[in-house]
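need a structure here:
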Amino acid sequence: MTAVTWTVTGTPIGPLLLAATGRGLANVVFHADGAVLGRAVDRLAAHFGGEPAEEGGETGPPPLADAVRQLRAYFAGTRTAFELELDWSLSSGFNLRVLRELAAGVPYGTVVSYQDLADRVGEPGAARAVGAAMGSNPLPVVVPCHRVVEQNGGIGGFGGGLPAKRALLELEGVLPQPLF
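Modelled structure (predicted):
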């Protein structure tokens, strides 16, 4: 059993659930209200073996308080990199390799294609599997799956919804802001 704490923080792309263990931030969930929030907390309980405890945002334990502060600074445009301890226990195998490469090798304000990311982890035939890894990312925004796009210039998919992906890419200056 691993102790888990969580909080919900408001952002310009909607409420995000942040969950942490003693090892670091373990989960970020989009649209974290109502039924989505309940299901996310239930999944955390099932994975970590105990009922997660709700904590208060910036006043919570260090992994959560740090994450809330850094996310607020990111959305305010004053932070371009996260400096958080991460608990990677919700990922494994190929997905974990891809997510670690994404976190380490695709900085703020840049994008990479699914194919390029597959090449970087030594699996050139695995562009579709990279897409699946992005869909399974337990730490979106912090581990920036929004920076992965189609090789032909398309935006690709996104677990938080395409409007959120566009907003994140616009924030980072990768997409121009809409004219209308």
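
Please count neighbours and contacts with C-alpha atoms only from this point.
Will do.

Where do the strands of this structure begin and end?
Taking DSSP state E as the criterion, the chain carries its strands at 5-9, 16-21, 24-29, 53-54, 112-113, 148-149.

Spatially central residue for the protein, please.
The centre of the chain sits closest to residue 140, judged by Cα atoms, centre = their mean, with a distance of 1.1 Å.

With mean neighbour count and distance to residue 95 added, can I get the strands of the chain in TSV?
As requested, the strands of the chain are exported to TSV (neighbours: other Cα atoms under 10 Å; distance: least, Cα to Cα, whole Å):
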stretch	mean neighbour count	distance to residue 95
strand 5-9	23	24
strand 16-21	24	20
strand 24-29	23	15
strand 53-54	14	28
strand 112-113	20	16
strand 148-149	22	14
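
Here is a second sequence; please produce its structure as well for comparison:
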Amino acid sequence: MPRTQTPPRNPMPRTHTTIDSPYGPLTLVATGTELSGLYMVQQRHRPPEETFGAPGDPADTPFAETVRQLTAYFAGELTEFDLPLHLDGTPFQRRVWAELRRIPYGETWSYGRLADRIGQPTASRAVGLANGKNPVGIIVPCHRVVGSTGSLTGYGGGLDRKRRLLEFESGQQLPGLF
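This is a model prediction of the structure:
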């Protein structure tokens, strides 16, 4: 299972870089040497740019490895990310985000199933809110969560991107350009 760390009490410096992807530009944010954000253009709950820190070198840690793994993912060669993550959130949000990383590539779970998996079967709405605040889209695969009927519901990157990511992972579509 990929590594996830609890945020330290003393904030470390943040840096960021922007890369191209088949789903549009992605802003990668690092806290120290750990990835702490992956944001799409016009993403709901995208933090203000000034919180991303100074521009970073894409060749630095963790950006180079993140780019390598994302490139392999978009090429259909990688189905599970292994990156050191620094996820800022409440303990409940971090539990939801950790469980999201257990959803297998090419599969979807409902919000209710995710709530069951974290031991809070009546918390599907709270799970949905935590899912929407996921700071590291794609790598923490919040796009793999759907409504109880299998319908595509809420995605911070937009429902079209969610549909395209799910189609890509199921082998129905190449990533293409957004």
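
Residue in structure 2 paired with the residue nearest to the centre of structure 1?
Per TM-score structural alignment, the equivalent position to residue 140 of structure 1 in structure 2 is residue 137.

Quick check: closest non-adjacent residue to that match.
Ranked by Cα to Cα, 6 or more residues apart in numbering and with sequence neighbours excluded, the top spatial neighbour of residue 137 of structure 2 is residue 38, at 5.7 Å.

re the thing from before, the match of residue 140 of structure 1: what's it in contact with?
Neighbouring residues of residue 137 of structure 2 by Cα atoms under 8 Å, 6 or more residues apart in numbering: 37-39, 143.

separation between it and residue 149 of structure 2?
Using Cα to Cα, to the nearest Å, we find residue 137 of structure 2 at a distance of 23 Å from residue 149 of structure 2.

do residue 30 of structure 2 as well
Going from residue 30 of structure 2 to residue 149 of structure 2 by Cα to Cα gives 36 Å.

and the residue nearest to residue 137 of structure 2, what pairs with it in structure 1?
Aligned by TM-score structural alignment, residue 38 of structure 2 pairs with residue 28 of structure 1.

Am I right that its match is in contact with residue 18?
Yes: here residue 28 of structure 1 reaches residue 18: they are 4.8 Å apart, a contact under Cα atoms under 8 Å.

Can you list the buried residues in stretch 9-16 of structure 1?
For stretch 9-16 of structure 1, burial by neighbour count (16 or more other Cα atoms under 10 Å) applies to 9, 13, 15-16.

got a list of what residue 6 of structure 1 touches?
Applying Cα under 8 Å, 6+ apart, we find residue 6 of structure 1 in contact with 17-20, 52-55, 64.

Mind filtering these down to those shared with structure 2?
With both residues aligned by TM-score structural alignment, their matches' Cα atoms under 8 Å, the contacts of these that structure 2 also has are 17-20, 52-55.

Go through those residues and name the one nearest residue 161 of structure 1.
Using Cα to Cα, residue 17 is the member of the kept ones among the contacts of residue 6 of structure 1 that lies nearest residue 161 of structure 1, at 15.7 Å.

Can you tell me, leaving aside adjacent residues, what's nearest to the equivalent of that closest one over in structure 2?
When structure 2 is aligned by TM-score structural alignment, residue 17 of structure 1 is paired with residue 27. Distances taken as Cα to Cα, 6+ apart put residue 18 closest to residue 27 of structure 2, at 4.3 Å, once the chain neighbours are dropped.

Do I have it right that the one you found meets residue 25?
Yes: counting by Cα under 8 Å, residue 18 of structure 2 does reach residue 25; the two are 6.5 Å apart.

Please name the nearest non-neighbouring residue to the equivalent of residue 95 of structure 1 over in structure 2.
Aligned counterpart of residue 95 of structure 1 in structure 2: residue 93 (TM-score structural alignment). Nearest residue to residue 93 of structure 2, sequence neighbours excluded (Cα to Cα, 6+ apart): residue 130, at 5.1 Å.

OK, contacts around the one you found?
Contacts here follow Cα under 8 Å, 6+ apart; on that basis residue 130 of structure 2 touches 92-93, 96-97.

Verify the stated contact: residue 23 of structure 1 with residue 84.
No: using Cα under 8 Å, residue 23 of structure 1 is not in contact with residue 84, being 10.2 Å away.

what about the equivalent of residue 162 of structure 2 over in structure 1, distance to residue 46 of structure 1?
With TM-score structural alignment as the matching criterion, the partner of residue 162 of structure 2 in structure 1 is residue 165. Distance of residue 165 of structure 1 to residue 46 of structure 1, given as Cα to Cα: 29 Å.

more crowded one of those two?
residue 165 (22 against 13; other Cα atoms under 10 Å).

surely the more buried one meets residue 144?
No: assessed by Cα under 8 Å, residue 165 of structure 1 is found out of contact with residue 144, at 10.0 Å.

returning to what we had before: which one of the kept ones among the contacts of residue 6 of structure 1 sits closest to residue 3 of structure 1?
Of all the kept ones among the contacts of residue 6 of structure 1, residue 3 of structure 1 sits closest to residue 52, with 6.8 Å by Cα to Cα.
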